[in-house]
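*Asks:* Have a look at this fold, sequence not included:
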């Protein structure tokens, strides 16, 4: 059974199953893209790379009525130290599940191996974002409440940089093993490049997709606790056009529908 409610400015939509959630999220995502394309010649969209997004992206790939040639695609984070062809690299994940299936006008990938340093890669990506400001961000939430690779306690709501190099928190790295992206913790890189929270929030619209029991605690914290850097996802409650999609497994422990 589906339901919807609001916490601060954040609109939440809950569905009984993961598949129903993916269908609802993909339909709303497609509708948002149609609206943006009706208002602008070109649209910039940033996508997260994670198993939690896979079902929704698969349905989005069926939307042939969208003029994908007018859409520029970005992604939001990438590991440092993995070889270019590594299956766990987020750019490669998105190539498999999204970028290779749709005729985007342009695709911007974070590719640390092409630069003299990770910092140089971050600076280059920030320049590309500045040239094509984001209209829409499609993202998830980590088990520690992170957005992109902005993990507590290093996440900053007032970060000055649009893209930066970060050290990954232990629980964030453990999630990559739980998601079966890596065989063991020692395989998960310790550093990454990420788009920062202010840069994500600068998008006109945000669609956040968070299924599964592993995310239940994070969703509960983001919806029922304070807006705090200790749970970076809580900042979505301040965005004017943010929507959260969850399933019965990630439904928060404290129901705020009556709030």
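*Replies:* Yes, it's here. Note that the structure is a prediction, hence the values are computed from the model and not measured.
*Asks:* alpha carbons only for contacts and neighbour counts from here, please
*Replies:* Noted.
*Asks:* Run through the strands of the protein in chain order.
*Replies:* Here the chain has its strands, by DSSP state E, at 3-7, 10-15, 43-47, 71-75, 77-79, 106-108, 136-139, 163-167, 191-195, 205-210, 242-247.
*Asks:* I'd assumed residue 202 was in contact with residue 162.
*Replies:* No - if you go by C-alpha atoms under 8 Å, residue 162 and residue 202 don't touch, sitting 9.9 Å apart.
*Asks:* Looking at these two now, which is surrounded by more residues?
*Replies:* Between residue 162 and residue 202, counting by other C-alpha atoms under 10 Å, residue 162 is the more crowded of the two (20 against 16).
*Asks:* contacting residues around the more buried one?
*Replies:* 126, 195-196, 198-199 (C-alpha atoms under 8 Å, 6 or more residues apart in numbering).
*Asks:* let's see it at 6 Å
*Replies:* Counting by C-alpha atoms under 6 Å, 6 or more residues apart in numbering, residue 162 touches 126, 195-196, 199.
*Asks:* this is the other structure I want to compare:
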């Protein structure tokens, strides 16, 4: 596990985007695993800049997103499909048909989960981007006594809904369920990039990367992966220098 600490968000974003760009330059048909939330926005902005300058070409790239809310209308601005279009896809030369986000409005969510897993098995993700939840979740894999390996529907914990409430008018509008890649799906990626920012994540990221491997901290299972790069801002990294 390669842990890197950055003094500025600009440096972190540039290094993260550079890793993506290097992959795509050497493998133009790369399969990317992408994430939502505030963590990756700066990285996506840097990738847009690199694409505009001609340094990275997305025309043959395929992407799979980690997760999606269940039950939000397709045109709702807080769906993760909307997020990805606004923050990245609308600004780069990627084929939208090659961008995949689970369908949180599928009539049969179990069938949608199975279909997504089948696509992931064929696609084989080259680089999976992850953020980290305050409770150690990755994707929407919440702490539990046991975890699903494959894509599945999850009931969102109250702390996760509270953390996401800032994107909605009120907590009541935050969906109670999501469809997410399982930890097993995430760990099948050839390389994993975990990005963590902010002092409020310092405890959980230290616990996830140095503590016991436990389903009560889903991110701790990343310790079992052979190729993980961790990018931390200096606030999130404070316990690694103690």
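*Replies:* That came through, no problem. Keep in mind that what you see is a predicted model, and the values were worked out from it rather than measured.
*Asks:* what would the strands of structure 1 look like in CSV with mean neighbour count?
*Replies:* Converted to CSV, the strands of structure 1 look like this (neighbours: other C-alpha atoms under 10 Å):
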stretch, mean neighbour count
strand 3-7, 14
strand 10-15, 21
strand 43-47, 22
strand 71-75, 22
strand 77-79, 26
strand 106-108, 16
strand 136-139, 25
strand 163-167, 21
strand 191-195, 23
strand 205-210, 24
strand 242-247, 24
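*Asks:* So for residue 100 of structure 1, which of the ones you listed sits nearest?
*Replies:* Of all the strands of structure 1, strand 106-108 sits nearest to residue 100 of structure 1, with 10.1 Å by C-alpha to C-alpha.
*Asks:* roughly how far out does that closest one sit from the chain middle?
*Replies:* Taking C-alpha atoms, centre = their mean, to the nearest Å, one finds the center of strand 106-108 of structure 1 at 16 Å from the center of the full chain.
*Asks:* and if you look at stretch 140-159 of structure 1?
*Replies:* Using C-alpha atoms, centre = their mean, the offset of stretch 140-159 of structure 1 from its chain centre is 11 Å.
*Asks:* so how far does it reach from one end to the other?
*Replies:* 20 Å (C-alpha to C-alpha, to the nearest Å).
*Asks:* how about the helices in structure 1?
*Replies:* Ranges of helices within structure 1 are 18-39, 51-60, 90-94, 118-131, 170-178, 197-201, 216-224, based on DSSP state H.
*Asks:* can you put the ones you listed in a markdown table and add mean neighbour count?
*Replies:* Converted to a markdown table, the helices of structure 1 look like this (neighbours: other C-alpha under 10 Å):
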| stretch | mean neighbour count |
| --- | --- |
| helix 18-39 | 18 |
| helix 51-60 | 19 |
| helix 90-94 | 21 |
| helix 118-131 | 17 |
| helix 170-178 | 17 |
| helix 197-201 | 22 |
| helix 216-224 | 21 |
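*Asks:* Need the ones you listed in JSON lines (columns: distance to residue 252 of structure 1).
*Replies:* Below are the helices of structure 1 laid out as JSON lines (distance: least, C-alpha to C-alpha, whole Å):
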{"stretch": "helix 18-39", "distance to residue 252 of structure 1": "15"}
{"stretch": "helix 51-60", "distance to residue 252 of structure 1": "17"}
{"stretch": "helix 90-94", "distance to residue 252 of structure 1": "28"}
{"stretch": "helix 118-131", "distance to residue 252 of structure 1": "33"}
{"stretch": "helix 170-178", "distance to residue 252 of structure 1": "19"}
{"stretch": "helix 197-201", "distance to residue 252 of structure 1": "23"}
{"stretch": "helix 216-224", "distance to residue 252 of structure 1": "4"}
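*Asks:* and residue 154 of structure 1, which of these is closest to it?
*Replies:* Closest of the helices of structure 1 to residue 154 of structure 1 is helix 197-201, at 11.2 Å (criterion: C-alpha to C-alpha).
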